[in-house]
Every structure is written in structure tokens, then in C-alpha cells.
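J.: Sequence and predicted structure are below.
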Amino acid sequence: MGRTDSSRSVLPAHRARAPWPYARLDVPALRAAGHRPHPVRQFVLKTRSRCNLACTYCYVYEMADQSWRGRPAAMSAATRSRAAGRIAEHAAAHRLPRVDLVLHGGEPLLTAPAELAAPVDAVRAALRAASPQTAVTATVQTNATLLTPGRLAALAAAGIRVGVSLDGGLPGHNARRLDRTGRPSFAAAARGLRLLARHPESYAGLLCVVDPAQDPVETYESLLAFAPPAVGLLLPLANWSSPPSGHTPPSGRAPHTGPAPQPTPYADWLIAVFERWWHDAVPRTRIRMFEEVIALLLGLPAATETLGLAPAATAVIETDGTLEQTDSLKSAYEGAAATGMDVRTHSFDAFLDHPGMAARQIGLDALADECRACELVAVCGGGHYPHRYRDGEGFRRPSVYCADLQALIRHVAASLHRAAARATAVPGDGPPGPPAAGRAQPRAAAS
């Protein structure tokens, strides 16, 4: 395999904006040296390219990349069928036991209830013919404002679980989540979430972007009011060229290379939530970021692209059939997620040979020198890939949240050490927090 003519067509802009990996990673040489790609396991289907909300911070509509403007509003039946065939082809070639589908947008619930399950049905049908051993899990990521009993019933009948994006469980937390007429959307989202909470078998969880301007414990407790089985806390999409609000590392250097400690407002926020979650007498929800840090500290695998060194395994299929990398890259620059490939003419094996995708599968070799030398690298993994970007340099930098990640990881490690010491001192008296915590010594230093 190798780069196709179509993939080369998007690389000149990439080379100027991001020399790493687009000018400096030789994928054919990488393959000749024996490095084999890891198959795609998660497929994000952009069933809608438009949204009924106009959130002021949205990475799809309000940040650097505006490619949505030239795409069809909805994925056609023909594109859906071609995408399903490519997914089945990939699953058969790699004998995948399971593929994970995510229906995404825009807002995927703009689709009529009768059509909501069509992309998942198409993939299941293609897999039955080409790779019958491959199971399918499916979720839809929504803002919940259009969630109705009819839509929820249609999704449940197809075995599609529902994940919801929300900035907190109070109206004031969601001031930037407006509909297209400028009106607040929280009341409609809350109605959808209350409906979803009555159907836990369909409830995948909540995603919430960290906002240091909001009280962390209040935000956490307010989310619990919607009874989520899991909460995903996300750092805002920012990078060295567009730093996070109120958090500008000096001179563009990685925070841990400076002579003095740097402020860690995002770690402070997360640590406050961690302390409340960790010390809950009865676990009330899972918080994925904390569980992933704990697992990685204990030397266990963690299924995430935001921490650790596991290879990226996600492909995005846009409404027009275009194949893209994870769309959080759109926060970096126009076209950052582009590959020049589509489901009509490219397989997912070809997609894996795109330098942007290959760079996210080579672990330590993709990281900056200071990351490779850091004792926390197995846990942090350099941080979320889009957070490493700097214009004219690319993605071979520490995360712009480096100081925050260090502070959070060390805090969690210290909590694990204390829990392990208590469990050792009083046999049978388990520590607070998740059942696995304290059962093994953390890999990273707690100091």
C-alpha cells in the first residue's frame, strides 16, 4: 500500500502547517521496517452535517475548519451502503471480533425516527455477508434536545445507545449552548435527559467540557441529577497556537521545561471533582478520565485516544463519504482532519497508510523528546493529539495541557498509594473509590 494520488493532494497544505508528520514521517519506510498498522475498530458515521444548535465554541462550526459548508446535509443511502461495505471488508480482512459504530453530526437526531437506525442496519447486513463473526456495538452522540419517546424507541429497537453532550446540569452551565435563534437550549436538553434516565438500558453517558469558570463540584453534582452511567470530562480543544482560555504557557514552551511551576487551572478543576468522586461512599457514576488514569497507573490497558500510548483506531466517514481522521483535529487548522480519501475509491487499509493516521499509531516514536524522557509518558502518552499542535511545526510537541496532566496524574497516583497503604495495613479493608484501586502499585511516581 502507500499514499494514493488523492491523499497526496491534501498533503501540501499539511506539510506547511504540520511538517510533523506530513513532511517528516516516511510511511513506506515505516512499513518496510516492519511496523504494521492496527486496524480501525471504531467508525464514526457523520449522518448529519448540520445542527439545530449554534454553540459558540463548537469545533465543527466555530473553529478553524469550515469544510462542513460544502457537504450534503445528510448521508445518502448510496453513501451509507458504500461505507457499510468498506467496514465489512475491513472487518473481514482483519478478522475483527467487534466494530463500534458512532452516529454523529452535526445533530444526528435531525433524522426522522424511521431512518435513525438505517446506517447501523446497513453495516450489520454487510457484516452478515462478509464477516459474520464480527459483532456490532452502536451509539448515537446527541445534544438531546430532539430526543423524544419515538426516537428513543427507534434507537432502542436497533440496539443503539445514546450519549449526550452537556456543559453541566444547570442552565447557567450551558449559557453558550444556544439554538439557531439565539435561545438557550438547556430546557429542551433536560427534557431529553430526563426521558433517557428512565431508560437506563439505552443510556451511554454524558460528555462535558471542563470549564474552570464553573464550580467543579457543583458541575459534577448537577450532572449526577441526570443519573448518567458514565461521564466523560473533556479538556477544551486548544493548542499552542490557540491556547486554552486563561492558560497561556510562557514562550510557547512545554510547561514542564520552564524554570518555575506553571498554573494548572484545569488540573485544579479536575482534582476537585476527582476528590468528590473518589471519596463517594457509594459510586454514583463512572468518570472515564479518572478510570483511564488509574488503569494506566496500574499498568492496565485503557481504551482511549486522549491518554496513554495505545494506537489510534478511529475513522470518520463524512456525509459525502469522505474519510477523515478524528474530527477534533478540526480545531487545529482548516483541513487538519482531511485525508483526500473516500469510501468510493479507498479502503480502510489505505486510510491507515495516511501519514496523519500512521503517526497516531507509533506510540513513543511520535512524541516530542521531552515527552519520551518523562516518567509519566506511559500514562499521559503526550496528551490528546490535537492539543499538541503548533502552527508551522505540527503535532510533535507536548500537550498544551502538559502541566495540568502532570498535576492530575500525580494526584491520582498519590491517592492510589495511600489507598494501597491502607489496604496493606488493614487486610480486607478496601480503599474508597473504584474496586480496582489500590490492588496494585502504581507505575508512576506519586511525588
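T.: Nice, I can see it.

J.: drop to CA atoms for contacts and neighbour counts, all remaining ones
T.: Fine.

J.: was I right about Arg176 contacting Leu166?
T.: No - counting by Cα atoms under 8 Å, Arg176 does not reach Leu166; the two are 10.6 Å apart.

J.: next, the one to line up against it:
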Amino acid sequence: MQFDALILKVASRCNLNCSYCFMYNLGDTTYKGQPKFMSYDMIDSILEKTKKYIQKYNKKEFSFIFHGGEPLLIEKDFYRTFITKANIIKKELQEVVFRYDIQTNGVLIDEDWCALFRELQIYPSTSVDGTRKAHDMFRVDHKGNGSYDKVFNAVRLLKNQIGYADTVCVINIEEEPKVIYESFKEMQVNSVNFLIPDFTHDNYPFDRGKSEMADWLIALFDIWIKDPNRYKIPIFIGVMNRLLGVTENSSNESTVLVIETNGEIEAIDSLKACGHGFTKSGMSVLSDDLSDIKNSPLGKLYFEDSTTKLCAKCLECPIRDVCQGGRLVHRFKKENGFNNPSVYCKDLIKLIAHIQNTLIDLFPELYSKENIDRMKTDEILKYVDDTCKKDRINISYTDELEFFGQN
């Protein structure tokens, strides 16, 4: 059980009210019982437990990701204090490299915040859903007003003041991929981390008979791969790396540990979409070590077993090693916990097949030499569906996956 980063929820409230947000609008209301801001007193406990964890696992690099809610709601001195104390710990650990990141909705970014990011070497990433149409459809303030103009200006300011602009975009298939792609070019971004929306089997809003998400991503991929001046898109790079065997341990999901404003230790916060209180472990940095998360059922599944303990259908899938079952949150169903394929299963198969076949077209000699055939989406889908109907595999850990069911 290892991870390389802590997500620090320095603020439990937000100045936006995004309708798809797993923190506030997908059924989990535990934030109401959290302090609005992380206290200065919590810093020493977090850093002491981080130091102990790094020494235990001999980590050489470690990241602190400031998050929320909206992390720019907390005062700037909190970051100065945290990083000053963290740098003292880093000197004690000698060869460890610390990285500081912040994920913000961008609304409050101004020249003063940019100056702080430069001063403390904090690397910001801004959430923006591409165009005004796509962004303001969901990312509104508490009065229902869109936030696109403020965020667009914030991204351009970061580019000018810091020299780069990294962004996160929740995919909105109601906007054209080409329009979205070009909008980020206009912002002069360095990267866009496109995220598939965090829906489970219980609240999936799309037509299950179609593969709308795959069709959207395939159109985007074709634009991106042909652009000599493309920006970085991690979802595509991750799939290509796994297809090519470039990064053996490439994962479809970041393995990070979450620390809430009151010091509670939790697994990845996207799992809040599974239900109220779902991520609560009963552990805290005030009384537990970071590695103790493996003693909770959810922590063990997320950190140790999420890519190996898959449902029978996934185990039979011929591209399992590339897909890795998809993200854990997308497998959840109240009826039987995580004993399901991803709700985006068809989309993932179609996307991976398309990327593989594109690589074959780009590097025919390489693939011919390795005797690698083109993937046929329909054949894979039929094989997986037939396997599911036959229920050919009996897995020994069914109870572990279905433990999280809520019926």
C-alpha cells in the first residue's frame, strides 16, 4: 500500500456550486460537519505523519496537493506556514523532493495569488470545462451565474505570470470536441486533464445502448493526434503508454490519500459519489498513521486491489491490462458494491481499440514485426457480453467487492 501524494482539503466550502461535483451535489453531505478551513494546528500533525510514512517506505518524491472546496478561500499565510514547515522536514529527510500543487476553480486568481505561487513554488491547475457553453452549463456560482469569463482570464493570467497553464476539464458531450479543443488552444494551455464524469451505475445519465463518451473522446483524439502543436492530454497518453508498454505501472487513476479539514484520513474523494459518508474511515492524522488506511475495507480495495480484484466480466476481457477495470467509482452499484464492470465499459473498449488501431496506422512496421493485430470493437464487446452471460469465472473475493453494497 503506497502512494506518492496527499490531497489536503484546506477548505471544505466552495464559492461555486457545480452541479456534477462529488463533494456537494452527488449525495454526500458530510462536508457540513467539517470545519470550513484547516487549522494551523493541523499542519504539524500532517507533516509528522508524512515524515514517518516517507521513512517507512523510503519515498524519494512526495507531493502535497492543496484542494477543497476551493483552496483559495483560505488565507495566503496558511500556505506560507505549511511550506516553511514542510521544507524543514525535507531537510531532515535529505534526499526527498517535495512538490506543491493546488487545484483551484480559478475564480479568485489574481496577480497576488500568482506572486504567491511563484514565491512558494506552488504549481496551480485550474478547473475549466472548455467553452463558455460547456463551462457555464454546470460550473455556476451560488446565484446560478456562470463563471467562465473569470476562469478564462485566470488561465491567461497564469500563463503570463507563471509561464504555463495546466487545466482540468470534466467532459461535456453536449459541446463539439473540436470546439472544446480549440478553446483550450485559445487559452494557450500546456495540458488538459479531461475527466470522464463521476457517475455510478445508480445515476448514469447517458443512453446505455450507445457509446457517446467514446465517440466524443475518439473525435477529440483524432484532432489531437494530428496536431503538431498539441497540448498534453493525460488520458490519451496513459492509454498509449499501456498499449506500448512504455510505463509498466501506468494507472488509470491517481493513488492519493485525502486529509480532510479536520484531519480525517480518507481514500480518494471521487468515491463520495457512491453515497453519504462512503469515504469515512474513522481515522485521523491526530491519532493514526497514514498507512493505517489499508486497515479500512475501502482503503485496502482502493490502494491495494482496485486493478486486480475485478468482477468476472473484467477478468475475461482481452484488454483488461490496458483498461484496468476503469476507475473504481464508475464500477459502483448500490445493489452489489464494486462487483461490476465500469459503467463506461463499452466506451473504454471502443476508445482503446481506436487508439490501438491508430497506432498501428502510424507505426505499421513496428506492429507488423510484433505480429499485433488490429482490435475489433464489436468482437471484443460480443466476447465480453457472452462471457458475462455464461458467468464462466467464479471469483473468490466476491464478498469483498459486494461488502460495499447498500441494499
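T.: Yep, it's here. All figures in this text were calculated on a predicted structure; none of them were measured in a lab.

J.: So which of Arg176 and Leu166 of the first structure has more stuff around it?
T.: Between Arg176 of the first structure and Leu166, counted using other Cα atoms under 10 Å, Leu166 has the larger neighbour count: 22 against 19.

J.: Grab the nearest non-local neighbour of that one.
T.: Cys208 (5.3 Å; Cα to Cα, 6 or more residues apart in numbering).

J.: per the alignment, the one you found corresponds to what in the second structure?
T.: Matched to the second structure by TM-score structural alignment, Cys208 of the first structure sits across from Cys169.

J.: With Ser328 of the first structure instead?
T.: By TM-score structural alignment, Ser328 of the first structure lines up with Ser270.

J.: Name the SS class of the nearest residue in space to that match that is not next to it in sequence, please.
T.: Nearest residue to Ser270 of the second structure, sequence neighbours excluded (Cα to Cα, 6+ apart): Phe22, at 6.1 Å. Secondary structure, DSSP: H, G, I helix; E, B strand; the rest coil: Phe22 of the second structure is coil.

J.: How much space separates the aligned partner of Phe22 of the second structure in the first structure from Pro97 of the first structure?
T.: Matched by TM-score structural alignment, Phe22 of the second structure corresponds to Tyr59 in the first structure. Taking Cα to Cα, to the nearest Å as the measure, Tyr59 of the first structure falls 32 Å from Pro97 of the first structure.

J.: Of those two, give the one with the bigger neighbour count.
T.: Ranked by neighbour count (other Cα under 10 Å), Tyr59 of the first structure and Pro97 place Tyr59 first, with 20 against 14.

J.: in the first structure, which spans are strands?
T.: Taking DSSP state E to define them, one finds strands in the first structure at 42-46, 98-104, 135-142, 160-165, 203-209, 230-234, 286-287, 314-317, 322-324, 338-342.

J.: picking that back up, so the match of Phe22 of the second structure sits against Lys330, correct?
T.: Yes - with contact defined as Cα under 8 Å, Tyr59 of the first structure reaches Lys330; the gap is 6.5 Å.

J.: what sits in contact with each of those two?
T.: Counting by Cα atoms under 8 Å, 6 or more residues apart in numbering, the shared contacts of Tyr59 of the first structure and Lys330 are Asp65.

J.: neighbours around the counterpart of Arg191 of the first structure in the second structure, how many?
T.: If you follow Arg191 of the first structure across to the second structure using TM-score structural alignment, you land on Asn153. Look at Asn153 of the second structure: counted by other Cα under 10 Å, it has 16 neighbours.

J.: distance of Tyr333 of the first structure from Ala158 of the first structure?
T.: Note on Tyr333 of the first structure: its distance to Ala158 of the first structure, by Cα to Cα, is 37 Å.

J.: Can you state the residues of the first structure onto which stretch 316-331 of the second structure aligns?
T.: Using TM-score structural alignment, stretch 316-331 of the second structure pairs with 373-388 in the first structure.

J.: Trace Ser287 of the second structure over to the first structure, please.
T.: In the first structure, Ser287 of the second structure lands on Thr345 (TM-score structural alignment).

J.: Tell me the spacing between its match and Ala77 of the first structure.
T.: From Thr345 of the first structure to Ala77 of the first structure the distance is 17 Å (Cα to Cα).

J.: Likewise for His354 of the first structure?
T.: Per Cα to Cα, His354 of the first structure is found 27 Å from Ala77 of the first structure.

J.: out of those two, which sits in the busier spot?
T.: Comparing His354 of the first structure with Ala77 by neighbour count (other Cα under 10 Å), the higher total belongs to His354, at 24 against 12.

J.: so what corresponds to the more buried one in the second structure?
T.: Using TM-score structural alignment, His354 of the first structure pairs with Ser296 in the second structure.

J.: now do Arg69 of the first structure
T.: By TM-score structural alignment, Arg69 of the first structure lines up with Lys32 in the second structure.
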